[in-house]
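Colleague: coordinates only, no sequence provided:
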């Protein structure tokens, strides 16, 4: 029985079966590698679960999307291959289609939203596709793709609402259970639902007792709302743009309803923390959507504690600028980068004394400036603003204590607002 409440728009489960997924696995095996499923002792310790990570960022295009794309392209007739294909995508599906179309000698046109990360646009073009940047959202890009499809007689390759694509994505679960048959839970991100839907078909057929859990970001809870009978409510900038989908597919939604036990909504901070953990702990790169599964464990650790949990790290195509921002924001949250406001007398030697105290306490000054025009201090004083590196929050507290003992009371400031207590 479905764990979700009755919903009048629910339809019959589409005909995607274990046999379809197994056929896809055989068909794509020569070109899509069986990626590693590895245990993570550190993440297991942090979450209380026994965590195994499926590294789909090890695919040539750094995403699971190759699986469904190749399975769909392989189903084209000779006439369809000659005319070519078109797809709309925020990036990973685009690269999967473009790469395998190039391998198979099939012309490909990819329509991408205008603000798609540069790295994804570049990689798609490098695979030989004609890229059209048009539309503010994937939904708007879909309309552009439909127009071009009609004008040029191309075959549309949908990113998730296609039985061949769903079956191809389901091969992720087959590999995970082949490598670790005793997994209790599989966790995967949900955009349109093709990945988790296909995985659920395969996993539930191979191991009926396994629990399937999906993850969405709070700004785009499209499948969550649909399955709970809530009105659509999506929008906003998210670091997980790969799953920023306004509605699930009419083929994927029934699969989620029938086979998935829960969808966890995660916020942007949890996704950023997951990206940072993958980099610092696993020494691997995850994009926002790729890190969503780990974000679910960080958000609801009690649900997974004591269980063997397989996480799908679904992709690693993150813009370097976004990655740099995520790293810096993570350092701030951990207390390893701090912004201090220190009141000192405006006379020679004060800055040197402050620097000495910080240095002797093990802090490293990254940036310093004087604020002499602040209206609430004496004209004979200055507000010293210092950005420094520390080991953690405890170390930062020690530095603040030592500064106060030396006659330099300091406040920690937000990087976007006033000092605490101002």
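Modeller: That came through fine. These numbers come from a predicted model, not from an experiment.
Colleague: going by C-alpha atoms from here, please, whenever you check contacts or count neighbours.
Modeller: Will do.
Colleague: so what's the residue count around residue 359?
Modeller: Here the number of neighbours of residue 359 (other CA atoms under 10 Å) works out to 13.
Colleague: next up, a second structure to put side by side with the first:
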């Protein structure tokens, strides 16, 4: 497991944010930075902006966990809570950018951001050259696109598998060429990868370099979160647990996956969600018991 939950700011997002902001011009910095985020990109941009001495404004959905909002403010950014999803916060951040002329730092659909995220995969190959499969959670697709590019350019024999929540499977649905009108977009424990409209650039890369896309249920994500807490003694958020859920749920082809690397993308979980995880699992068990009784 590549534990990006132990990364500074609690997720891999700091990689892309620092890579992008370190390359901004003096004029771009002077205009200030604006970004939209479900929480983790916000913290990476806030910290990178503070290190660069740049004013940062972040737009986040109203339902963003308090832990992510508070951390972003502590890193010095101004936070605007708006909309019910990342996509709504993104639209508002774009309107703000047009009004003010601020420099926009996209959370995933940016080549410099993708380059920064790709460093995760390069480190994994250095740490375990025997990997034959890498499992990556995906929302907007920045981490998955960066991982796929890095791995396929260095080790094209390694299989790259993307994972999304079944409640919000935009990239997986596009990858498998499913009817857009049938793609669900519901609430999920993995709010960090709940993105209705993934990046255009990231989607192109994913379709060209990723080997497979799979989805995991809310129950499987909840089980993975509790597994990590109880067995590994680590607090992992829903998005970060998605890849682990794919393994625990036996979604990989066992005959092809022997040395598997899983990116645990983040650990910024609102502890109140632990009870939601337990309740989700209990309700699933009750449904199975009722079904068994009927049969």
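Modeller: Everything's here; your move. Remember, it's a predicted structure, so these values are computed and weren't measured experimentally.
Colleague: show me where the stretch 151-295 of the second structure has strands.
Modeller: All strands of the stretch 151-295 of the second structure, identified by DSSP state E, counting those that start in this stretch, fall at 159-165, 212-216, 260-264.
Colleague: JSON lines for the ones you listed, including distance to residue 190 of the second structure?
Modeller: Supplementary listing: the strands of the stretch 151-295 of the second structure in JSON lines, determined by distance: least, CA to CA, whole Å:
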{"stretch": "strand 159-165", "distance to residue 190 of the second structure": "7"}
{"stretch": "strand 212-216", "distance to residue 190 of the second structure": "10"}
{"stretch": "strand 260-264", "distance to residue 190 of the second structure": "12"}
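Colleague: which ones are touching the residue nearest the centre of the second structure?
Modeller: With distances taken as CA atoms, centre = their mean, residue 193 lies nearest the centre of the second structure, 4.6 Å away. Contact analysis of residue 193 of the second structure by CA atoms under 8 Å, 6 or more residues apart in numbering lists 137, 138, 139, 140, 164, 165, 168, 239.
Colleague: one more: residue 64 of the second structure?
Modeller: 38, 39, 191.
Colleague: re the thing from before, among the strands of the stretch 151-295 of the second structure, which comes closest to residue 179 of the second structure?
Modeller: Residue 179 of the second structure lies closest to strand 212-216 among those, at 15.7 Å (CA to CA).
Colleague: which strands and helices sit next to the closest one?
Modeller: Applying 3 or more CA pairs under 8 Å, 6 or more residues apart in numbering; DSSP states H and E, one finds that strand 212-216 of the second structure makes contact with strand 159-165, helix 170-175, helix 238-248.
Colleague: next, format those as a markdown table and append distance to residue 226 of the second structure.
Modeller: Shown next, in a markdown table, are those (distance: least, CA to CA, whole Å):
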| stretch | distance to residue 226 of the second structure |
| --- | --- |
| strand 159-165 | 17 |
| helix 170-175 | 25 |
| helix 238-248 | 9 |
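Colleague: so for residue 210 of the second structure, which of the ones you listed sits nearest?
Modeller: Nearest to residue 210 of the second structure, of these and by CA to CA, is strand 159-165 at 5.3 Å.
Colleague: so that closest one matches what in the first structure?
Modeller: The alignment of strand 159-165 of the second structure onto the first structure (TM-score structural alignment) spans residues 211-217.
Colleague: the longest helix along the first structure: what's the following helix or strand?
Modeller: Identified as the longest helix of the first structure according to DSSP state H is helix 163-179. Counting by DSSP states H and E, the next helix or strand C-terminal to helix 163-179 of the first structure is strand 185-189.
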